[in-house]
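> attaching a predicted model along with its sequence, questions to come.
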Amino acid sequence: MEDNFRHQGKRKLLVEKLKEKGIEDSAVLDAILQIPRHLFLDSSFEDHAYQDKAFPIAAGQTISQPFTVAFQTQLLALKKGEKVLEIGTGSGYQTAVLCKMGAKVYTIERQHELYKKTSLFLKKLGFRPKYASFGDGYQGLKEYAPYDKILVTAGAPFIPKALMAQLKVGGKLVIPVGEDPQIMTVLIRKSQKSFEKETYGEFRFVPLLEDKN
């Protein structure tokens, strides 16, 4: 699992590109600078790893383009030590970014093939989320709630009530909502019963799968 000067140089160029596109959070940029994204892709895609593109991974899923990862993470406004629920572990790249930024990460993946592969791979790279689970993202992980932040990395036709319920007062839920494209949506929990909603434009994600367990 090599990470050489050529890879590191490409990451520096990628970070400059993300800055040009409006990513300002230095902790997000630093995590992307440090994490070897090429290791999260099939080796045949290595030359494309530091382009700002999404690429296919196992089980018909994709690894999100770096800008999307950076944009969603920046929207979280993450503080070190916060408890984050990630819906859609996928390749594990977004999980690694959250771990690198010092979050306590709880992550759930619907595709069993990906769950097994990614759980082992993250450990090999030294990233250890607090808890990784195979299950239905629409249900969240109630047993570890509440969370400071919740990040959904697949397109949901609606905002699951279970995820809203598992968010702390003052916490943020970042989720792409809709069919195709989705609207990047942020919910901020203002009280037990009230939420403030913000939207941040169109994105395209693979769909969030439901009721498969």
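Here it is on my side, so go on.
> from here on, just use CA atoms for contacts and neighbour counts.
Noted.
> what ranges do the helices span in this structure?
5-20, 26-34, 66-76, 93-100, 112-124, 161-165 (DSSP state H).
> give me whichever of those helices is most buried.
helix 93-100 (a mean of 24; mean count of other Cα atoms under 10 Å).
> next, the angle from that one to helix 26-34.
120 degrees (axes from the mean of the first three to the mean of the last three Cα atoms, to 10 degrees).
> other residues contacting helix 93-100?
28, 31-32, 35, 37, 40, 63, 69, 73, 86, 89, 105, 107, 122, 127-129 (Cα atoms under 8 Å, 6 or more residues apart in numbering).
> ok, and what's touching stretch 167-185?
Residues from elsewhere that reach stretch 167-185 (Cα under 8 Å, 6+ apart): 72, 75-76, 145-159, 164, 186-192, 197-205, 207.
> ends of it, what's the gap?
Terminal residues of stretch 167-185 lie 15 Å apart, using Cα to Cα, to the nearest Å.
> so how far is that stretch from its chain's centroid?
Per Cα atoms, centre = their mean, to the nearest Å, the displacement of stretch 167-185 from the mean C-alpha position of its chain is 12 Å.
> same question, stretch 186-194
Distance, stretch centre to chain centre, for stretch 186-194: 21 Å (Cα atoms, centre = their mean).
> which of the contacts of stretch 167-185 fall within strands?
Among those, the residues falling in strands (DSSP state E) are 147-152, 186-189, 197-203.
> tell me, what residue is most central in the chain?
For the chain, the residue sitting closest to the mean C-alpha position, by Cα atoms, centre = their mean, is residue 94 at 3.9 Å.
> quick check: that one vs residue 86, distance?
Distance from residue 94 to residue 86, by Cα to Cα: 9 Å.
> cool, and residue 44?
28 Å.
> neighbour count winner among these two?
Each of residue 44 and residue 86 has its neighbours counted (other Cα atoms under 10 Å); residue 86 has more, 25 against 9.
> now for that one: which residues touch it?
By Cα under 8 Å, 6+ apart, the neighbours of residue 86 are 95, 105, 106, 107, 108, 150, 151, 152, 153.
> now with 7 Å?
Taking Cα atoms under 7 Å, 6 or more residues apart in numbering, we find residue 86 in contact with 106, 107, 108, 150, 151, 152.
> use this one as the comparison:
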Amino acid sequence: MRTIRRGDALAELLYQEGIRDQRVLNAIAATPRETFLPDTLKHKAYQNTALPIGQGQTISQPYIVAKMTELLLGAGNAPKTVLEIGTGSGYQTAILAQLFDQVFSVERIKSLQFQAKRRMNRLDLHNIAMKHGDGWKGWPSKGPYDAIIVTAAASSLPEDLCAQLKDGGRLIIPVGNEQQSLLCVDHEDGELKTQTVESVRFVPLVAGELQ
């Protein structure tokens, strides 16, 4: 008898919500979301909702994870390297690691970074490099990148991150304070072209305050 993964049902739900990239759906289905949650919330792992993970942070709603990943993969240059700003629980990181050759992830809260690194090892995902640092500054020494994803809302578009995009690269980022929008920023022929995707709700991208 074939074992039915709980992630398959979540992937089917996301398909119904409009996610169409089969690579993304397969990664969602294969990733045990309960691994990234505290014991008291594991029973909610396959609900399509954001959940708290401590330190004032959240694990994003699966739909948003899938949508942002789908947008990243839609960049015109078949992206291979991605910079993630905000490792958090590591859930988004794990999805990216299944779809990109190399993932570079920056987290300002050391304890979250440590937990995420242990989870990556348990899941046998080894194409990830992590840094404890200020997400507003990115990770310039490893760039430029084919794609950049930001998992917290910036008050404005970070210039340092835009500068770390390759020509043909794509940045997916929520921007705003009370009202937030998910932006898709393409670097084409030396210019940035920005498109608003949809309204979202993220914790703020904090500058300079490492923990």
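Received it, and whenever you're ready, just let me know what you need. Please read all numbers here as calculations on a predicted model, not as lab measurements.
> TM-score for the pair, please.
Remark: TM-score between the superposed chains equals 0.93 [TM-score structural alignment, normalised by the length of structure 2]; 207 aligned residues with a Cα RMSD of 1.7 Å.
> give me the aligned partner of residue 66 of structure 2 over in structure 1.
Under the alignment by TM-score structural alignment, residue 66 of structure 2 pairs with residue 70 in structure 1.
> not counting sequence-adjacent ones, nearest residue to its match?
residue 28 (6.3 Å; Cα to Cα, 6 or more residues apart in numbering).
> what does that neighbour align to in structure 2?
Taking TM-score structural alignment for the superposition, residue 28 of structure 1 sits opposite residue 24 in structure 2.
> thought that match was touching residue 72?
No: using Cα atoms under 7 Å, residue 24 of structure 2 is not in contact with residue 72; the gap is 10.5 Å.
> map residue 151 of structure 1 across to structure 2 for me.
Under the alignment (TM-score structural alignment), residue 151 of structure 1 maps onto residue 149 of structure 2.
> in structure 1, what stretch matches the longest strand belonging to structure 2?
In structure 2, with assignment by DSSP E, the single longest strand is strand 165-176. Under the alignment (TM-score structural alignment), strand 165-176 of structure 2 falls on residues 167-178 in structure 1.
> report the buried residues of the matching stretch.
167, 168, 169, 171, 172, 173, 174, 175, 176, 177, 178 (16 or more other Cα atoms under 10 Å).
> now render these as a markdown table, adding distance to residue 118 of structure 1.
Below are the buried residues of stretch 167-178 of structure 1 laid out as a markdown table (distance: Cα to Cα, whole Å):
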| residue | distance to residue 118 of structure 1 |
| --- | --- |
| 167 | 25 |
| 168 | 28 |
| 169 | 31 |
| 171 | 27 |
| 172 | 26 |
| 173 | 23 |
| 174 | 22 |
| 175 | 22 |
| 176 | 23 |
| 177 | 25 |
| 178 | 27 |
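> who are the neighbours in contact with residue 139 of structure 1?
Per Cα under 7 Å, 6+ apart, neighbours of residue 139 of structure 1: 162, 163.
> then residue 131 of structure 2?
Residue 131 of structure 2 neighbours (Cα under 7 Å, 6+ apart): 105, 106, 107.
> alignment lookup: it to structure 1.
In structure 1, residue 131 of structure 2 lands on residue 133 (TM-score structural alignment).
> any idea how far residue 11 of structure 1 is from that match?
30 Å.
> for residue 191 of structure 1, same thing?
40 Å.
> before we move on, what about residue 49 of structure 1?
Taken as Cα to Cα, the span from residue 49 of structure 1 to residue 11 of structure 1 is 9 Å.
> what's the answer for residue 98 of structure 1, then?
Computed as Cα to Cα, the residue 98 of structure 1 to residue 11 of structure 1 distance reads 17 Å.
> how about residue 143 of structure 1?
37 Å.
> again with residue 68 of structure 1
Distance, residue 68 of structure 1 to residue 11 of structure 1, by Cα to Cα: 16 Å.
> can you check residue 188 of structure 1 too?
32 Å.
> how much space separates the aligned residue in structure 2 for residue 49 of structure 1 from residue 169 of structure 2?
Using TM-score structural alignment, the partner of residue 49 of structure 1 in structure 2 is residue 45. Using Cα to Cα, residue 45 of structure 2 is found at 32 Å from residue 169 of structure 2.
> count the residues that sit near the nearest residue to residue 136 of structure 1 once chain neighbours are set aside.
Leaving aside its chain neighbours, residue 136 of structure 1 sits nearest to residue 110 (5.7 Å; criterion: Cα to Cα, 6+ apart). By other Cα under 10 Å, 23 other residues sit near residue 110 of structure 1.
> list the contacts of the counterpart of residue 110 of structure 1 in structure 2.
Under the alignment (TM-score structural alignment), residue 110 of structure 1 pairs with residue 108 of structure 2. Contacts for residue 108 of structure 2 were tallied using Cα under 7 Å, 6+ apart; they are 132, 133, 134, 135, 210, 211.
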